[in-house]
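A.B. asks: sequence first, predicted model second:
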Amino acid sequence: MALLRSIVHALWMLVTVIPWGIIMVVASIRIRGNPLYWMAARWLGWAVDGARLILGIRVRVNGMENLPQGETSAAILLVKHQSTFETFLMPTLMPHP
């Protein structure tokens, strides 16, 4: 069963990353900054949701309530790396880059 889920997830990533990558490259010709970041973050959300639904990956986040609130509040986040999954997850959790 784990092999089947891995294959389905690999296909999900293949089907989503190629078109989205092409869209991002074309969009980067005219779009810069935060709008481009949020376009990329949208795909990361799809990737995280796919991992959750297909692979059953669960995420536990501790300490979000301790972060400063507001658009101008700065914070440095340190992530205990378990895998490359955090690279996909962090933009989906944070309200702004």
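C.D. replies: Yep, it's here.
A.B. asks: could you use CA atoms for every contact and neighbour count after this?
C.D. replies: Will do.
A.B. asks: which other helices and strands does the strand or helix carrying residue 25 contact?
C.D. replies: Counting by DSSP states H and E, the element that carries residue 25 is helix 2-27. Helix 2-27 is packed against helix 34-50, with contacts defined by 3 or more Cα pairs under 8 Å, 6 or more residues apart in numbering; DSSP states H and E.
A.B. asks: now do the helix or strand just after the helix it packs on against helix 34-50, angle only.
C.D. replies: Sequence order places helix 85-93 as the next helix or strand after helix 34-50, per DSSP H and E. Counting by axes from the mean of the first three to the mean of the last three Cα atoms, to 10 degrees, helix 85-93 lies at 120 degrees to helix 34-50.
A.B. asks: one more structure, for comparison:
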Amino acid sequence: MIKNNHEIEVKNRHGSADELPDGFNSWEDYWNKYMADHNPDKPKLADCKCQICKIADAEVGGHVKKTGSSMKSYIVPLCRPCNSANSDEPFKVPASLMAPVNS
């Protein structure tokens, strides 16, 4: 069970829109399943706020990577506009909202 709420600095990972997780129909489904297995107290992705703007409701599971580290990807709740933005600006996400992608 994930209990860690410290924040991790991440950036959007560009060029991952066409990737789909094995055994899932969407990254949202993947995130929901990961959270159900590892952090049952967390809500569904659709009940979260976007982790970039912190205002809009999350609509998708967006790929991010930790700043200053490898290319390992994580899925976090994002709204469509923030997920589609071509920004390299870092933002912080609670570790408990990051679902690692096995690649």
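C.D. replies: Received, thanks. Fair warning: this is a prediction, and the values are worked out from it, not measured in the lab.
A.B. asks: superposed, how do the two chains score by TM?
C.D. replies: Here the superposed chains carry a TM-score of 0.28, computed using TM-score structural alignment, normalised by the length of the first structure; 56 aligned residues with a Cα RMSD of 4.8 Å.
A.B. asks: buried stuff in the helix holding residue 25 of the first structure?
C.D. replies: Residues 9, 12, 17, 24 are the ones in helix 2-27 of the first structure that count as buried (16 or more other Cα atoms under 10 Å).
A.B. asks: got the angle between that helix and helix 34-50?
C.D. replies: Using the same axes, to 10 degrees: helix 2-27 of the first structure against helix 34-50 is 170 degrees.
A.B. asks: assumed residue 62 of the second structure was part of a strand.
C.D. replies: Yes: counting by DSSP: H, G, I helix; E, B strand; the rest coil, residue 62 of the second structure falls inside a strand.
A.B. asks: list the contacts for it?
C.D. replies: Neighbour list for residue 62 of the second structure: 12, 27, 74, 75, 76, 77, 78, 83 [criterion: Cα atoms under 8 Å, 6 or more residues apart in numbering].
A.B. asks: change it to 7 Å
C.D. replies: 75, 76, 77, 78, 83 (Cα atoms under 7 Å, 6 or more residues apart in numbering).
A.B. asks: same check on residue 13 of the first structure?
C.D. replies: Counted by Cα under 7 Å, 6+ apart, residue 13 of the first structure has contacts residue 47.
A.B. asks: kindly provide the distance from it to residue 46 of the first structure.
C.D. replies: 9 Å (Cα to Cα, to the nearest Å).
A.B. asks: could I get the contacts of residue 62 of the second structure as JSON lines with secondary structure, distance to residue 63 of the second structure and neighbour count?
C.D. replies: Below are those laid out as JSON lines (DSSP: H, G, I helix; E, B strand; the rest coil; distance: Cα to Cα, whole Å; neighbours: other Cα atoms under 10 Å):
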{"residue": "75", "secondary structure": "strand", "distance to residue 63 of the second structure": "5", "neighbour count": "23"}
{"residue": "76", "secondary structure": "strand", "distance to residue 63 of the second structure": "7", "neighbour count": "29"}
{"residue": "77", "secondary structure": "strand", "distance to residue 63 of the second structure": "9", "neighbour count": "29"}
{"residue": "78", "secondary structure": "strand", "distance to residue 63 of the second structure": "9", "neighbour count": "27"}
{"residue": "83", "secondary structure": "helix", "distance to residue 63 of the second structure": "8", "neighbour count": "25"}
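A.B. asks: having no further points to raise, I will conclude here.
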